[in-house]
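Asker: Quick one, structure for this:
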Amino acid sequence: MFARKVVGWAMAPDMQAGLVCRALQLAIVQRQPAPGLIVHTDRGSQYASAAHQALLARHGLVGSMSRKGNCWDNAVMERFFLNLKMERVWQRDYANHAEATSDIADYIVSFYNSVRLHSTLGNLPPNAFEHQSAITQPIGLCEIT
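Answerer: Next up, the predicted model:
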């Protein structure tokens, strides 16, 4: 959420546990989060599945599900999906699932994270915001004596 950057995604014709596990695994590989990171999701059965819960536990991540009937808990991701649909999916007529998968991955990597401006980030794209933040706000180290 810090930079509004999409770091893990997967696509499939269904919403089974394997789909969300693949997306989370990509995010873990890209970010290598420290134990204790909160992973927020909605209340879908795929997130409550044994496979997803085991993946969270294996990496020391903490699952946090939306409150029942409260779409605001997941507003940032809901907005991303709306943008994805308006800016890409509804503008295309995909021949098959493979074409859609390739095009949506391109949207995420080449446009959304790299070019698309976000008002909450001072009108920077996520990659530029992260780069700027790393320069202006370096991570502090503390010495344990």
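
Asker: only C-alpha atoms for contact and neighbour calcs from this point on.
Answerer: Will do.

Asker: so what secondary structure elements neighbour the biggest helix by length in the chain?
Answerer: Of all segments of type helix in the chain, defined using DSSP state H, the longest is helix 17-31. Helix 17-31 makes packing contacts with helix 45-48, helix 50-58 when contacts are defined by 3 or more Cα pairs under 8 Å, 6 or more residues apart in numbering; DSSP states H and E.

Asker: Please provide the structure for the following sequence as well, for comparison with the first:
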Amino acid sequence: MGSVGDVYDNAMAESFFASLECELLNRCSFKSKVEARLAVFTWIEAWYNLKPRHYAINYMLPIIFEKSCLQKMG
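Answerer: I've put the predicted structure just below:
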């Protein structure tokens, strides 16, 4: 995410995976890979993308930030 050797190099990615592990993976057990993939997809789309805000994207919801990036590109 940042430059090599930067203290905050992977901070956003580590924050995401810590939330995923704490909110979903530690609370559930899955019978198959398909069930796990569906649960992770649902968690991201239904909870994560709608809740947290981050300073790196001016505290916007991630889904709004993605839409604004797409509008700038096209």
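
Asker: Could you report the TM-score between the two superposed chains?
Answerer: The TM-score (TM-score structural alignment, normalised by the length of the second structure) is 0.66; 68 aligned residues with a Cα RMSD of 2.8 Å.

Asker: I'd like the helices and strands packed on helix 17-31 of the first structure as a markdown table, with distance to Ile28 of the first structure and mean neighbour count appended.
Answerer: Conversion of these to a markdown table gives the following (distance: least, Cα to Cα, whole Å; neighbours: other Cα atoms under 10 Å):
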| stretch | distance to Ile28 of the first structure | mean neighbour count |
| --- | --- | --- |
| helix 45-48 | 16 | 18 |
| helix 50-58 | 10 | 16 |
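
Asker: any chance of those in a markdown table, plus distance to Ala17 of the first structure?
Answerer: Converted to a markdown table, those look like this (distance: least, Cα to Cα, whole Å):
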| stretch | distance to Ala17 of the first structure |
| --- | --- |
| helix 45-48 | 4 |
| helix 50-58 | 7 |
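
Asker: got the buried residues for the helix or strand that contains Asn83 of the first structure?
Answerer: For Asn83 of the first structure, the host element (DSSP states H and E) is helix 75-87. Neighbour counts over helix 75-87 of the first structure (16 or more other Cα atoms under 10 Å) mark 77, 84 as buried.
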